[in-house]
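*Asks:* sequence and predicted structure below; questions after.
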Amino acid sequence: MTDIERPDTPTLSIDQQLALRTAAARLHGEFDGIFATETIEQFLHSSYDQFAGHSTIPNFLPLLAERFARLRLRALAKVEGHHDGKPTVLFLCVHNAGRSQMAMGFFQHLAGDRALAWSGGSEPGHEINPSAIQAMHERGINIATEFPKPWTDEIVRAADVVITMGCGDACPIFPGKRYLDWELDDPAGKSVDDVRPVRDEIERRVRGLLDELGVPALT
């Protein structure tokens, strides 16, 4: 990556520039032969910009940008016909900090590598809800390493099913896409005791969704 700093990107430290170059090299290795260099770098830059305005830990920005760019590139690859046929579900809520993260956690845990789950928010928060993290930990599922993120057009277009949870009119609508709306209490600001019933209802619905998709739950 020859020009990591751009006019619309905040000044990067030497460490951040190096981290982004390293991230770009990894992405090039993963998507070589699928996307051109310009596409990969544009996705990495724009993913960085998504988090640069509100991140409280600048040193993590290159890692977040790489992870989000990888997700977006995988989604675009599926849209363009490069996929293995696995069902893909997108869980959407407002802050992508509680409900959608718990749903994605259950889906990944129960489906294994036989289906894919992504998540996003209309107004992404800054961190995963601590009560949601603890409630999921009680079920042996770690969502602490996830991070709130927005959705993008390619991510929505690549999903076979879009599950909305309280984002209302802000949820993206694409003609021909299958949508399901799950009415669930928002765990924001709630204690673990209050989040557990929401967690259990999400698990019930995820298991039902897997049955509909023909993906038997692993446990």
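*Replies:* Everything's here; your move.

*Asks:* only C-alpha atoms from now on, for both contacts and neighbour counts.
*Replies:* OK.

*Asks:* centroid-nearest residue for the protein?
*Replies:* In the chain, the residue lying closest to the centroid (CA atoms, centre = their mean) is residue 119, at 3.9 Å.

*Asks:* not counting sequence-adjacent ones, nearest residue to that residue?
*Replies:* Nearest residue to residue 119, sequence neighbours excluded (CA to CA, 6 or more residues apart in numbering): residue 91, at 4.5 Å.

*Asks:* that neighbour: neighbour count?
*Replies:* Residue 91 has 28 neighbours, counted by other CA atoms under 10 Å.

*Asks:* what do you get for the one 10 residues further on?
*Replies:* Close neighbours of residue 101, defined as other CA under 10 Å, add up to 30.

*Asks:* over to residue 176?
*Replies:* Under the neighbour criterion other CA under 10 Å, residue 176 is assigned a count of 8.

*Asks:* same check on residue 53?
*Replies:* Around residue 53 sit 11 other residues, with neighbours defined as other CA under 10 Å.

*Asks:* alright, now check it against this:
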Amino acid sequence: MFSPDLVERVVFESYTFLARTAKIHAFLAPLAGHFATDRLSALAHARNPQEGSVPQVLFVDEEDANRSQVAAALLAHYAQGAVVARSAGFAAGEAVDSIAVEMLVERGIEPPNLYPKPVTDDVVRAADLVITFGASDGIRVYPGTTHEHWCVGGLLTASTRERAREVVDAIDTRVTNLWEQIHAQATPTASTTSHRTG
């Protein structure tokens, strides 16, 4: 589907993006491979969206270190392959916050390969639905993509365990409602761009 030059460029870009903030370089190559594969999969979907393909949802936060990661992991858990759930950040952080991982484990979710990723054009183009937390004016949503902004207060980084659970509970409620809506629809998210704040 893609030329060797394009694949090489995406791999190189992915490695470079992650290297900017990576603390442990021993795992950088496999993570870059995973990131590049996901980006190429998104690009393939954007170029040739197949009828009946699963909906693509992108969660975006400031650093892709907590809320976006939690939301994507929860949706992937509930959908069990019926949705592609991705996360990204306007400026990818150094690592996923440990408290975010802890909150997911408490819910019986132990997702592998959690790492902050920057927003790239390919994953935005592939998304049927883009959901932002925090600032949302730094992302361009394309025609045919629905955009929602979720006002879920508080980052998990500096939270107490009780506050962190409240934040994750709020995200979980929204993700559950989203999954119910997606599951009830025969086709991916709406064909016209809309902007909602809630």
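*Replies:* Great, that's in hand. Since the model is a prediction, treat every value here as computed from it, not as a measurement.

*Asks:* please state their TM-score.
*Replies:* Put the two chains on top of each other and the TM-score (TM-score structural alignment, normalised by the length of structure 2) is 0.87; 183 aligned residues with a CA RMSD of 1.7 Å.

*Asks:* so where in structure 2 does the longest helix anywhere in structure 1 end up aligned?
*Replies:* Of all the segments assigned as helix in structure 1 under DSSP state H, the longest by residue count is helix 192-213. Structural correspondence for helix 192-213 of structure 1: residues 161-182 of structure 2, per TM-score structural alignment.

*Asks:* likewise for stretch 47-67 of structure 1?
*Replies:* Mapped onto structure 2 using TM-score structural alignment, stretch 47-67 of structure 1 covers residues 14-34.

*Asks:* and residue 84 of structure 1, that's in a helix?
*Replies:* No - assignment of residue 84 of structure 1 by DSSP: H, G, I helix; E, B strand; the rest coil gives coil, placing it outside any helix.

*Asks:* let me see the ranges of the helices in structure 1.
*Replies:* Counting by DSSP H, structure 1 forms helices over residues 14-31, 37-52, 61-79, 99-111, 130-137, 153-158, 192-213, given from the N-terminal end onward.

*Asks:* what's the closest non-adjacent residue to residue 154 of structure 1?
*Replies:* In space, residue 154 of structure 1 comes closest to residue 76 once its chain neighbours are excluded; the distance is 5.4 Å by CA to CA, 6+ apart.

*Asks:* corresponding residue for the one you found in structure 2?
*Replies:* Taking TM-score structural alignment as the alignment basis, one finds that residue 76 of structure 1 is matched in structure 2 by residue 43.

*Asks:* tally of neighbours for that match?
*Replies:* With neighbours defined by other CA under 10 Å, the count for residue 43 of structure 2 comes to 19.

*Asks:* which residues does it contact?
*Replies:* Counting by CA atoms under 8 Å, 6 or more residues apart in numbering, residue 43 of structure 2 touches 122, 123, 125, 126.

*Asks:* check contacts around whichever residue in structure 1 pairs up with the third one.
*Replies:* Counting by TM-score structural alignment, residue 125 of structure 2 corresponds to residue 157 in structure 1. Residues in contact with residue 157 of structure 1 (CA under 8 Å, 6+ apart) are 75, 79, 174, 177.

*Asks:* just the buried members of those residues?
*Replies:* For those, burial is judged from neighbour counts taken by 16 or more other CA atoms under 10 Å, and it is met by 75, 79.

*Asks:* reformat the contacts of residue 157 of structure 1 as a markdown table; add distance to residue 147 of structure 1.
*Replies:* Output for these, formatted as a markdown table (distance: CA to CA, whole Å):
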| residue | distance to residue 147 of structure 1 |
| --- | --- |
| 75 | 18 |
| 79 | 24 |
| 174 | 25 |
| 177 | 25 |
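
*Asks:* re earlier: pull up the gap between the match of residue 125 of structure 2 and residue 45 of structure 1, please.
*Replies:* Residue 157 of structure 1 sits 21 Å away from residue 45 of structure 1, going by CA to CA, to the nearest Å.

*Asks:* need the counterpart of the residue nearest to residue 119 of structure 1 in structure 2.
*Replies:* Taking TM-score structural alignment, the alignment pairs residue 91 of structure 1 with residue 59 from structure 2.

*Asks:* for residue 108 of structure 1, same thing?
*Replies:* Under the pairing rule here (TM-score structural alignment), the equivalent of residue 108 of structure 1 within structure 2 is residue 76.

*Asks:* which non-adjacent residue is nearest its match?
*Replies:* By the measure of CA to CA, 6+ apart, the closest residue to residue 76 of structure 2 outside its immediate chain neighbours is residue 85, 5.8 Å from it.

*Asks:* who touches that neighbour in this structure?
*Replies:* The contact partners of residue 85 of structure 2, taken as CA under 8 Å, 6+ apart, are 56, 57, 58, 59, 72, 73, 75, 76.

*Asks:* make it 6 Å
*Replies:* Taking CA atoms under 6 Å, 6 or more residues apart in numbering as the contact definition, residue 85 of structure 2 lies against 57, 72, 76.

*Asks:* out of those, which are buried?
*Replies:* Buried subset of the contacts of residue 85 of structure 2 (neighbour count, 16+ other CA under 10 Å): 57, 72, 76.

*Asks:* across to structure 1, which of the contacts of residue 43 of structure 2 hold up?
*Replies:* On the basis of both residues aligned by TM-score structural alignment, their matches' CA atoms under 8 Å, what survives of the contacts of residue 43 of structure 2 in structure 1 is 122, 123, 126.
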